[in-house]
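> starting from these lines, generate the structure:
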Amino acid sequence: MGASAAACVFCEIVKGVRSAHVVLDAPDAVAFLDTRPLFKGHTLLVPRAHYETLVDLPSDLVGPFFGQAQRLAGAMESVLEAAGSFVAMNNRVSQSVPHLHVHVVPRNRKDGLRGFFWPRQKYESDAEAAGYAARLADAVREGP
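Reported below is the predicted structural model:
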């Protein structure tokens, strides 16, 4: 484990050392609600192992990792009744935590998201965040 992995917030969540509203807990990846969501249900998907960027992720893990992103995108539509989703990642530039992560965000027409101006929202309570996480987790477990 490199120095960056030793102090990584996302590695702490994966290990259960730091709390998070977990949506997906798979052998290869973990997904949890973003604490500063664009929209409620905004989820971050991370590989369990510490890789800083997509370039660092071994090629044999790319397909399974994005398969999990696909499952999350489907859950956004089926459970949150979103019209679609926004799936994105940053590599180094604008990457707030140096651990590979994919944003999966529920979207609806005229939701106010334009270009890269992303107004953040807050959950009214920890209980509301937990409710969103539970609904999405149930959908991911059930599959398409």
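> contacts, neighbours, all on C-alpha from now
Fine.
> what kind of secondary structure is the residue sitting nearest the centre point of the chain in?
In the chain, the residue lying closest to the centroid (Cα atoms, centre = their mean) is Leu44, at 1.3 Å. State at Leu44, reduced to three classes by DSSP: H, G, I helix; E, B strand; the rest coil: strand.
> show me what contacts His103?
42-45, 86-89 (Cα atoms under 8 Å, 6 or more residues apart in numbering).
> now it: how far from Ser96?
Distance, His103 to Ser96, using Cα to Cα, to the nearest Å: 12 Å.
> number of residues surrounding Val105?
24 (other Cα atoms under 10 Å).
> in this structure Val140 contacts Leu24, no?
Yes - in this structure Val140 lies within contact range of Leu24 using Cα atoms under 8 Å: 6.9 Å.
> one more sequence to fold, the one below, so I can look at both together:
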Amino acid sequence: MLVPREHLETLLDLPTELHLEWVDLQQRLVRAVTDGLGAQGAFVANNNVVSQSVPHLHQHVVPRTKGDGLRGFFWPRTKYVDAAESADYAARLARALEAPSG
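Modelled structure (predicted):
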């Protein structure tokens, strides 16, 4: 999930001067989930007001693989087996984000 440090409620509140940086960060996260987690692609989305459970701009970047069960805007929710699996995913994403983009 991509979240700006500055409080912005929706995408409409994102200042024009941050648009390029916001898209660049989305691309970095998509690359991280595909390269770092071995996903075939990514689903990128955000809600504005309706269905926005947190009143702060945030972008979902969900790893995708063929047959993963994503239907429309709903993906199957799963839990990590344990804290070690969660930490492994975090470390893989961190490594992928640190790698030079190419």
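> care to give me the TM-score?
For these two chains in superposition, a TM-score of 0.92 is obtained (TM-score structural alignment, normalised by the length of the second structure); 101 aligned residues with a Cα RMSD of 1.1 Å.
> what span of the first structure is the lengthiest helix in the second structure aligned with?
Scanning the second structure for the helix with the most residues, using DSSP state H, yields helix 83-98. Aligned by TM-score structural alignment, helix 83-98 of the second structure falls on residues 126-141 of the first structure.
> what about that stretch, how far off from the second structure?
When the second structure is overlaid, stretch 126-141 of the first structure sits 1.1 Å from its aligned residues on average, using mean Cα distance after the TM-score superposition for the first structure.
> who touches that stretch?
Here stretch 126-141 of the first structure makes contact (Cα under 8 Å, 6+ apart) with 21-24, 32-33, 40-41, 71-72, 75-76, 78-80, 123.
> if we can go back for a sec, if we go to the second structure, which of the contacts of His103 of the first structure are intact?
Contacts conserved in the second structure for the contacts of His103 of the first structure, counting by both residues aligned by TM-score structural alignment, their matches' Cα atoms under 8 Å: 44-45, 86-89.
> for PyMOL, write the selection for the buried entries among the residues you listed.
Command for PyMOL, covering only those of these found buried under the criterion 16 or more other Cα atoms under 10 Å:
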select buried, resi 44+45+87+89
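> hmm, back to that, gap between the closest residue to the residue nearest to the centre of the first structure other than its chain neighbours and Ser4 of the first structure?
Excluding the flanking residues, the one nearest Leu44 of the first structure by Cα to Cα, 6 or more residues apart in numbering is His103, at 4.8 Å. His103 of the first structure sits 21 Å away from Ser4 of the first structure, going by Cα to Cα.
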